[in-house]
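**Q** Sharing a sequence plus its predicted fold:
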Amino acid sequence: MAQESSYDVAVLGAGFAGSALAAALARGGTRVLLLDPGGHPRFSTEEIVTPYTATLLRTMAVWHRVPELAWLADAPSASRRVSRSTGVGRTLGFLYHHHGRAPAAADVLQITSPAAIPAEPTLYRQDTDSFLFHAAVRYGADARQHVRLAEVRIETSGVSLTAVDGRRFHAGFVVDAGGGGEAFAAGAGLVDGEELPAHSWSLHTHLVGAGSMREATGSTRAFGAPGRWDDGPCYHVFDGGYLWRVPFGNHRRSTSLVTGVGLTVDATRYPFPSGASPGDVLRDLIEPYPMIRAQLGAARVVQPWTVVTHRPPAGTTLAGPRWCALPGREPSGFFLSRGLTDQLAAAGLLAVLLRGRGAGGLDPAGVATAKATLASLRAGGNTLAEMVLAGTRSPLLWKAVLRVWEVGLLFGTLQAQGALRRLRRGDDRPARALAGSPDAGSPFPGDAGFRRLLDRAVGLCADGAADPSAAGERLFVLLRDAEVVPDVFGFTDPRKRYYHPTPPDLARLALWTLRSAPPGTGAVVRDGLRAVLGASARPSTGGAKP
C-alpha cells in the first residue's frame, strides 16, 4: 500500500480560486495539499474582472500577505507582472439586437471606469491560473498535478483521499474547488436525486480573426459612446439570450491574438439541438444579427468548446466540520463572470475561517457561517441568471434589469472598498463581517433597502413574460420610488445610455449620502467613496518590483 502523506488542508482543484486559497493558507503557515486532475496551462471560462472582483483580490492580498493576488486586480500590473496576454477592461458594453438589423442607438449602454483609476484586466486564464498555481507552490503548498481521485472519505477525525494510482493522502479539512469530481461528491454526500430542469445553457471558446467593434461599425465610439467599445468586454443581447466578447489584444503591450467568445441562451426557449456541434449552434443563432455576424463570421476556433448546462441550485449543504465545496459555475450563466467572483469570495471566507486552525477543520461557528454564506452566494448567482434571461425579452426590461444590478454592484463595490480601507489600517472587522455575510449573494450585502428592491424586481421579472415591456416600465417606477437609488447617474432614466463617472458626479453622490440616503446606506457609501478617492490618488503598482 502506498505511503500516506498528511496535511492540514487539501484543496481539490488548482484553478483560479483553488490556487488563490492554497496560496493564502500556505502563506499563513497551513500545511496545504493542492491536487488537480489536470495540469497547467489550460483553457478555462470566466475571464471578466469586475470592480467588485478586483476588490476581493486586493482584500485577500492584504489580509493574507499574498501580493500576487493584487497584481491581477488591475490591467497595468496584470500585463507587466503576470502575462502580456491579459487584456484591458476599461469599458463594459451592452447592445440589444433585433432580427435583421443593427442595434438602435437608444438600445445600447456603456459603462466606463474613471480615467484616474486603473482599469480592470480581462483574464487570459491559461496564464493567470498557472501564475496563481505557481504562487501557491512558492508559498509552500505541496502541489500534485494529474492526480485523479478514486475515493474521498470524510470522517469526524479528518479526511482520507485515495488516488486512482493508489497514492493516499490525509488532511484535517478538504475543499473542493472544482477538482474533486464524483469521488468528492460521493464522500461529502452531494449526490442528489433527480436534477432540476435547466434554465439555460452556455458555449464558450477562444477565436482568432474575430472582428472588432470598430470594424463592424466604422467607429471606435459608435453611437456617440464616451469610451471605445473595444476597450473592454461587450455583451450582444437578443430576445432569449446574450453573446459576450472578451478582448485580450486590446492594448499596446498585449501579445494576444485571441478573443474570448461565449453564448448563453434560455433553455426553455432554445433547447440545445440534439447532435449539433457547438460551432453550428453558434453560427445558426447569430445568423439573424448582422453586427454580430460581421465580427464572428470569419473567425476560427482555437480552443475546445466548453458546453455547460445551468440549473437552479439544489438544497444540498455546501460545508461541514471537515469539508467545503466552493460554489460551482452552473447557476450563474457566466454573466459578468459571476461564478468566478463567487468562488473567489468563498475562497476568501475559507482562508479566514481556517486561518491558524491547523488540521482542526471548522468549529461550529465556522460551519454555520460557511453554510449560510455559500448558500447565499449560490442563490444569488441563480437570481442573477434568471433576471438577466428575463430581461432579454425586451430592450426596456433589459435596461431596467441592468439598472438594478448597476446600483447594487456600485454600492457593493464601495462597501467592499471601505472594508479594505479599514483592513489596511489594521481593523479587519468590516471585512470579516462582509466575507461571512448571510446576504453575500446580494450585490449589496446586508442593505435592507436594496434587498427589498431586488426581491420586488425578481417578482416583476418572473411575472413579465406576457408583456416584458410593461414589466420594464413597472421596474423603472420601482427604481424611481426606491430610497436606496440615487438620482445621480441616471439610474432611473431609461433614456440614459452612458455611465462615465466624473468628479462632479461623485460629489453629487456624496451629497446624496448626507441629505437623502437611508442612514445606513449613506454611511457605507461615504466610507467607500473615501477609499476610492484615496486609491485614485495612488499610482498603479504595475511597474513596481516584487
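**A** All right, it came through fine.
**Q** going forward, measure contacts between C-alpha atoms and count neighbours the same way
**A** OK.
**Q** Residue 82 reaches residue 131, doesn't it?
**A** Yes - Residue 82 is within contact range of residue 131, at 6.8 Å (criterion: C-alpha atoms under 8 Å).
**Q** other SSEs contacting the strand or helix carrying residue 513?
**A** Using DSSP states H and E, residue 513 sits within helix 503-515. Contact partners of helix 503-515 among helices and strands, from 3 or more C-alpha pairs under 8 Å, 6 or more residues apart in numbering; DSSP states H and E: helix 519-536.
**Q** Please enumerate residues in contact with the helix it packs on?
**A** 116-117, 411, 413-419, 421, 447, 484, 506, 510, 512-514 (C-alpha atoms under 8 Å, 6 or more residues apart in numbering).
**Q** Apply 7 Å and report the result again.
**A** With C-alpha atoms under 7 Å, 6 or more residues apart in numbering as the test, helix 519-536 has contacts from 116, 117, 411, 414, 415, 417, 418, 421, 447, 510, 513, 514.
**Q** putting a second one here so we can go through both:
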Amino acid sequence: MDPKDEYDVIVVGSGLAGSMTSACLSRNGARVLLVDAGSHPRMSIGESTIPATSMMMRLVAERYNVPEIKYLATFEGAYSKVTTQVGVKRNFGFVYHRPGERQVPRETHMFPIPKITHTENHFFRQDVDNWMVLVAVKYGTKVVQQTRVTDFDFDEDGVTATFHTGKQVRAQYVVDASGYRSLLAEKFGLREDPTRFRHHSRTLFTHMVGVKPYDELAPKSRYHHPSPWHEGTLHHIFPGGWMWGIAFDNHHRATNPLYSVGLQLDPRQHPKPDCTPEEEFRRFIAQYPDIAPQFANAKAVRDWTRTDRLQYSSRQTVGYRWCLTSHAAGFIDPLFSRGLSNTMETMNALVHRILSAIKDGDWSTERFQHMQDLEQGLLDFNDDLCANAYISFGNFKLWDAWFRIWSLGQIIATFEINRAYAKFVDSRDESVLKPLESPWWRGKVVAKGQPYENALQLLRDVNEVMQSAQRGDIGAEDAADELLRRLRTADFVPPAFGLEDPDNQWTDASLFGVLKTLRWAKKKAPADIGQLTYEGLTLFMKKRFDKGEFEFGEELKHALAPTVFGKRFRVPTPK
C-alpha cells in the first residue's frame, strides 16, 4: 500500500465533532484522514450554545493548542473571526402555552447569560462547520468528501477502510462521528432495540424568513424580562412538546435574515399525521394564539425535515481500535442544547488518549474503556433531563419547578468547568482536568462522603419524583411542591439566581447577587460547594481581562452599534 494511504486515525463525519477532533489530533502530530459521505456547506441542528459548551471549547482550544476553537466560544469571536452569519444569544427564554388560550405572561422564564462572563452564540452551522473543516486542513488533516466508507477490517496491526470507489487506506484507529447511520454500529450490531432511553420525541425543522420577533407579539406584561426574547434561544413550551426559535438576524450588525425553527413532539401524544411537514406545522401552531402570529408571513427557505422518534442508543461505544462519539453513539433531543456540550466533553477525554496510544503503540480496548463510561453517562443524564422536562410540560407548576432543577444543574456544571479551565491555563497541569472526565453530577450512585454528596443526592431524588409523576404515583402539583421543597431546604443552592423562590421568573445574576453569592460561599455554604462556587466565579472572572481571552474591540463595536453607528460599521472579512 502506498505510504500516502497510511494514517494514525481515520475520523468519519466532518461535522463539528469530527472536524474539531481531527484538528486537535493533527495539531499534535497525528496523521489524520477525515472522511465524509456528503460535503459542505450543509444545514445541521445544534445551532445554540450554552455556557458549559463554550467553556469546554476554551478548554479544548488551550489543551490541544488549537486557538481557532476558542473563537467559537463567544459571539464576538465567532462574528469577527469565523462568519458574520451568526446570531447572538443573550438568554435562554421559555414561554409556556396552553392550546386555544392566550399566553399568561407570568408563565415565562428566562435564564440570562451573565454579562460578567461572555455572550453565547447562535451558530450558522453551514458556515461554522465548513470553516472548522478548513481549520483541520490547516493543521494537516487530509479531507475526503463525497466518499462513503463501505467496510472496516480490523486486525492485530490496525484497520483497513474500504471506500465505495474500491480504494483502501490503513490506520491505527477509527473515530466514528458520523451519526445514526454509523457503519460501525451496523457492522457490530451496536444499536439497542428498543433503546434504553425513557424519552420519546420526533422533530420537524427548517430555516425560514419573515418570522416576527416574539417581543413584538407577546401579551403585554408588567413582568419585565432582562433582555429581549429575540436576542436569545426561544423555547415555546406546551403539553407534549416544545418549539425552538433561533434567530440569526437578532443584532444590529447582522447579515443573515434566517430564523431556525424546530417543532419537537412526543409521538405518543402527537402522532405523525398524514400530511406534509409544513401542513403539520401550520395546523399545530394554529392551536396557539400567541405562536401562530409569529409565523403568519414566514416562508421556509429549505425543505422541511421530519423524522420519526429521534432517540437511539448503543450497547457499546468503544471496541478494539474504534470509538463511537457524538451522534454516532446516541441521541436524545435538542432541548437544553446538550448535544454539542456532550460532544466537547467527549472530545476532551478522547483526544489525549489517542495521542498517548500513538506515542506508546498501545491500542488495547482497556485503554479507552473510560470513554464508554463517560459517553453512556452523558447520554443517560441527558435522557433523564429531557424525559423529565416533557413530563413537566403538561402542568405549568411542575414545569416551573423542573426549570429550576435544570438551572441548578447548569450552574453547577459551569462552575466546575470554569474552575478547571482557569487552573489549567495558569498551571498547564492536566491533572486539574480529571474531574471533567468523571463529572460527579452525572453519577448514578451516591457514595457516602463523596464530594458534593448532598447536591448529587438532590439530583437523584428529584429524578425519582419525576418518574413517580410519570407513573401516576404522585400528582403533578404535588410533585412540583416536592421539588420546590427540596430546593428551599437545601443549603447548597447559590442564592444569586433565586431558584428557591417560586415568584422569581428570571435567574438573573446581578453584580449585587454575585457579591452576595461570594459571601455566602465563604460564610454559609457547605465547604465543598462553597469552594466550587467561589472558585467557579472568581477564577474565570479574573481571566476575563487576560490577553487573548475576549474580543474587547468587537464587544465595543456591538455595544455601540445600536445607538451610535447602527449598521454602518464595516462588516469584517472572516479569517
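**A** Structure received. Note that the structure is a prediction, hence the values are computed from the model and not measured.
**Q** Quick TM-score on the pair, please.
**A** In this superposition the chains share a TM-score of 0.93, using TM-score structural alignment, normalised by the length of structure 1; 544 aligned residues with a C-alpha RMSD of 2.6 Å.
**Q** and the helix holding residue 513 of structure 1, how far from structure 2 on average?
**A** Compared with structure 2 after the fit, helix 503-515 of structure 1 shows a mean deviation of 1.6 Å (mean C-alpha distance after the TM-score superposition for structure 1).
**Q** quick one: that helix to helix 519-536, angle?
**A** If you take axes from the mean of the first three to the mean of the last three C-alpha atoms, to 10 degrees, helix 503-515 of structure 1 sits at 150 degrees to helix 519-536.
**Q** Which stretch of structure 2 lines up against helix 503-515 of structure 1?
**A** Aligned by TM-score structural alignment, helix 503-515 of structure 1 falls on residues 511-523 of structure 2.
**Q** and that stretch, which residues are buried?
**A** 513, 514, 517, 518, 520, 521 (16 or more other C-alpha atoms under 10 Å).
**Q** nearest to residue 296 of structure 2, of these?
**A** residue 513 (40.5 Å; C-alpha to C-alpha).
**Q** Next one: that closest one from residue 280 of structure 2, what distance?
**A** In this view, residue 513 of structure 2 and residue 280 of structure 2 are 44 Å apart by C-alpha to C-alpha, to the nearest Å.
**Q** All the helices of the stretch 51-200 of structure 2, residue numbers only.
**A** Using DSSP state H, counting those that start in this stretch, the helices of the stretch 51-200 of structure 2 run over 51-63, 67-71, 75-81, 125-138, 183-187.
**Q** Make CSV from those and add mean neighbour count to it.
**A** Formatted as CSV, the helices of the stretch 51-200 of structure 2 follow (neighbours: other C-alpha atoms under 10 Å):
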stretch, mean neighbour count
helix 51-63, 24
helix 67-71, 22
helix 75-81, 24
helix 125-138, 20
helix 183-187, 17
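**Q** contacting residues around residue 47 of structure 2?
**A** By C-alpha under 7 Å, 6+ apart, residue 47 of structure 2 lies in contact with 122, 123, 124, 125.
**Q** ok, now how distant is the closest residue in space to residue 373 of structure 1 that isn't next to it in sequence from residue 310 of structure 1?
**A** Nearest non-adjacent residue to residue 373 of structure 1, counting by C-alpha to C-alpha, 6 or more residues apart in numbering: residue 438, 4.8 Å away. The gap separating residue 438 of structure 1 from residue 310 of structure 1 is 23 Å, by C-alpha to C-alpha.
**Q** Between the two, tell me which one has more neighbours.
**A** residue 310 (25 against 21; other C-alpha atoms under 10 Å).
**Q** tell me the SS of the residue lying closest to that one once chain neighbours are set aside?
**A** Using C-alpha to C-alpha, 6+ apart and skipping residues adjacent in sequence, the residue nearest residue 310 of structure 1 is residue 330, 4.6 Å away. Here residue 330 of structure 1 takes the coil state, with states given by DSSP: H, G, I helix; E, B strand; the rest coil.
**Q** Can you report how many residues neighbour the closest residue in space to residue 295 of structure 2 that isn't next to it in sequence?
**A** Spatial nearest neighbour of residue 295 of structure 2, excluding adjacent residues (C-alpha to C-alpha, 6+ apart): residue 211 at 5.3 Å. For residue 211 of structure 2, the count of nearby residues is 21 (other C-alpha under 10 Å).
**Q** Next: the one 4 residues further on.
**A** For residue 215 of structure 2, the tally of surrounding residues (other C-alpha under 10 Å) stands at 13.
**Q** show me what contacts it?
**A** Applying C-alpha under 7 Å, 6+ apart, the residues near residue 215 of structure 2 are 228, 229, 230.
**Q** And the first one, how far from residue 517 of structure 2?
**A** By that I understand residue 228 of structure 2. Following C-alpha to C-alpha, the distance that separates residue 228 of structure 2 from residue 517 of structure 2 is 26 Å.
**Q** Taking helix 51-64 as reference, get the angle to whichever helix in structure 1 runs longest.
**A** Criterion DSSP state H: the longest helix present in structure 1 is helix 395-424. Between helix 395-424 of structure 1 and helix 51-64, the angle comes out at 20 degrees (the same axes, to 10 degrees).
**Q** if we can go back for a sec, in JSON lines, list the buried residues of stretch 511-523 of structure 2 along with distance to residue 483 of structure 2.
**A** Below are those laid out as JSON lines (distance: C-alpha to C-alpha, whole Å):
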{"residue": "513", "distance to residue 483 of structure 2": "23"}
{"residue": "514", "distance to residue 483 of structure 2": "24"}
{"residue": "517", "distance to residue 483 of structure 2": "22"}
{"residue": "518", "distance to residue 483 of structure 2": "25"}
{"residue": "520", "distance to residue 483 of structure 2": "23"}
{"residue": "521", "distance to residue 483 of structure 2": "23"}
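**Q** what sits against the spatially closest residue to residue 145 of structure 2 that is not a sequence neighbour?
**A** Using C-alpha to C-alpha, 6+ apart and skipping residues adjacent in sequence, the residue nearest residue 145 of structure 2 is residue 36, 4.9 Å away. Counting by C-alpha under 7 Å, 6+ apart, residue 36 of structure 2 touches 12, 13, 14, 144, 145, 146, 147, 148.
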